[in-house]
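Trainee: sequence first, predicted model second:
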Amino acid sequence: MRYLFIIAITLFSMQSIYAQYGYGRGYGGYGGYGRSRMGSMMGASQTPQGPTEEPPTAAEIAEERLPDYVAEFELDPFQTEVLRTYLEDYFNKVMGLQKDETKDAETMRKDFERMQNEFKADLKSILTEEEVEKLIAMDFSNSAVRKRKKNRDN
């Protein structure tokens, strides 16, 4: 049962990354977003859309989350750098899996579980079992980040 809970949290986290950073096909003119096809066919003016926002890199996501992890687990500088490396590697693998359109859903799920287990094994080199579970379950919604920051400042 605990294993299913961890998988559910992990899948929710992936969805959070999709929603927060716009991965997938919702941006950039896919699926009907952006300029109307009918308008462009009817001779509508071609105004520039402006710069499109690039999704953040794995390094940027790791850098954004690292201060919360350091504060929560009171990591020393060495542990912080090791965690940064683990996070970047993990997020690169997850993003690569998300972009791979050749795999079916079941294969992707199995690959993601394998990556998750490898990530947990890496984390156990610098954190306890309880801290690893807590790190995996941390919420990075805007409200949760604000709440943690407010608690640290008080």
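Mentor: Received the coordinates, thanks.

Trainee: CA only for contacts and neighbour counts going forward, please
Mentor: Will do.

Trainee: how many residues are close by residue 116?
Mentor: Residues within reach of residue 116, counting by other C-alpha atoms under 10 Å, total 19.

Trainee: could you measure from the residue nearest in space to the middle of the chain over to residue 82?
Mentor: Nearest to the mean C-alpha position of the chain, by C-alpha atoms, centre = their mean, lies residue 17 at 3.8 Å. Distance, residue 17 to residue 82, by C-alpha to C-alpha, to the nearest Å: 22 Å.

Trainee: structure two is appended below for comparative analysis:
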Amino acid sequence: MNKTLFFFVIALILLSFNTVSAQYGYGNGYGYGGYGMGRNSMSQMSQPDTKPKEIPVEVTVGKIMEKLKPELNLDELQTIAIANVYTDIIKSQTAIMKDEKLSQQQKSDEIKALFEVNERKVNEYLNEEQRQKYKALKEERGKDKKDKKKKKKEDE
């Protein structure tokens, strides 16, 4: 009976040590860096925020205008007016994309309508020659997007 009690006490002690070390981390009872902070806790703490940062509207509009101004030979007044139109449309597009009440199809329809309005507003500030160049640029951009989609599908 004495040996059975001895083994029972030893087993109880070993189980209690295992439980204590499991609560505090790996091996040494204190984990890596403090109580209860094992490998998983440390790796989660050190990882940077993976949420993509939003690009400011002004930066996006600036890039668009860098391309349009020389291509369309815009004067300063046209540049400012068209930049304002693009600023408004990008803000509206962002608001539509963030609206959780709308379905994906509704968002798509509203953005298409927004781009049609945008094109009309931009064309109001352009002369006939600039309108033709603007139309050609839009068609070229559309072809580039289609080509990229085809390449993506072929690569997969």
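Mentor: That came in fine, so what should we check first? Treat the numbers as computed from the prediction; the structure is a model and nothing was measured.

Trainee: overlay them and tell me the TM-score.
Mentor: With the length set by TM-score structural alignment, normalised by the length of structure 1, the two chains reach a TM-score of 0.55; 102 aligned residues with a C-alpha RMSD of 2.9 Å.

Trainee: quick revisit: now name the helix or strand holding the residue nearest to the centre of structure 1.
Mentor: Taking DSSP states H and E as the criterion, residue 17 of structure 1 maps to helix 2-21.

Trainee: what distance separates the helix or strand just after that helix from the centre of its chain?
Mentor: Under the assignment DSSP H and E, the closest C-terminal helix or strand after helix 2-21 of structure 1 is helix 37-41. Helix 37-41 of structure 1 sits 35 Å away from the centroid of its parent chain (C-alpha atoms, centre = their mean, to the nearest Å).

Trainee: likewise for stretch 54-70 of structure 1?
Mentor: Distance, stretch centre to chain centre, for stretch 54-70 of structure 1: 9 Å (C-alpha atoms, centre = their mean).

Trainee: go through that stretch and flag the buried ones.
Mentor: Across stretch 54-70 of structure 1, burial judged by 16 or more other C-alpha atoms under 10 Å covers 58, 61, 62, 66, 68, 69.

Trainee: which one of those residues is nearest residue 114 of structure 1?
Mentor: Lowest distance from residue 114 of structure 1 to these (C-alpha to C-alpha) belongs to residue 58, with 18.6 Å.

Trainee: mean per-residue distance, the host helix or strand of residue 72 of structure 1 versus structure 2.
Mentor: Using DSSP H and E, residue 72 of structure 1 sits within helix 58-73. Here helix 58-73 of structure 1, set against structure 2 after superposition, deviates by a mean of 0.9 Å using mean C-alpha distance after the TM-score superposition for structure 1.

Trainee: got the angle for that helix vs helix 2-21?
Mentor: Put simply, helix 58-73 of structure 1 runs at 130 degrees to helix 2-21, going by axes from the mean of the first three to the mean of the last three C-alpha atoms, to 10 degrees.

Trainee: show me what helix 58-73 of structure 1 is packed against.
Mentor: helix 77-99 (3 or more C-alpha pairs under 8 Å, 6 or more residues apart in numbering; DSSP states H and E).

Trainee: residue 20 of structure 1 -> structure 2?
Mentor: With TM-score structural alignment as the criterion, residue 20 of structure 1 has no equivalent in structure 2.

Trainee: ok, now how distant is residue 20 of structure 1 from residue 136 of structure 1?
Mentor: 17 Å.

Trainee: those two: who's more crowded?
Mentor: residue 136 (16 against 13).

Trainee: find the helix or strand that the alignment partner in structure 2 of that one is a member of.
Mentor: Structural alignment (TM-score structural alignment) places residue 136 of structure 1 against residue 138 in structure 2. Secondary structure from DSSP H and E places residue 138 of structure 2 in helix 128-155.

Trainee: report the angle between that helix and helix 57-72.
Mentor: Between helix 128-155 of structure 2 and helix 57-72, the angle comes out at 120 degrees (the same axes, to 10 degrees).

Trainee: so which elements touch helix 128-155 of structure 2?
Mentor: If contacts are counted by 3+ C-alpha pairs under 8 Å, 6+ apart, helix 128-155 of structure 2 sits against helix 57-72.

Trainee: tally up the residues packed near residue 90 of structure 2, please.
Mentor: By other C-alpha under 10 Å, 20 other residues sit near residue 90 of structure 2.

Trainee: can you put the buried residues of stretch 54-70 of structure 1 in a markdown table and add distance to residue 152 of structure 1?
Mentor: Below are the buried residues of stretch 54-70 of structure 1 laid out as a markdown table (distance: C-alpha to C-alpha, whole Å):
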| residue | distance to residue 152 of structure 1 |
| --- | --- |
| 58 | 26 |
| 61 | 21 |
| 62 | 20 |
| 66 | 15 |
| 68 | 10 |
| 69 | 12 |
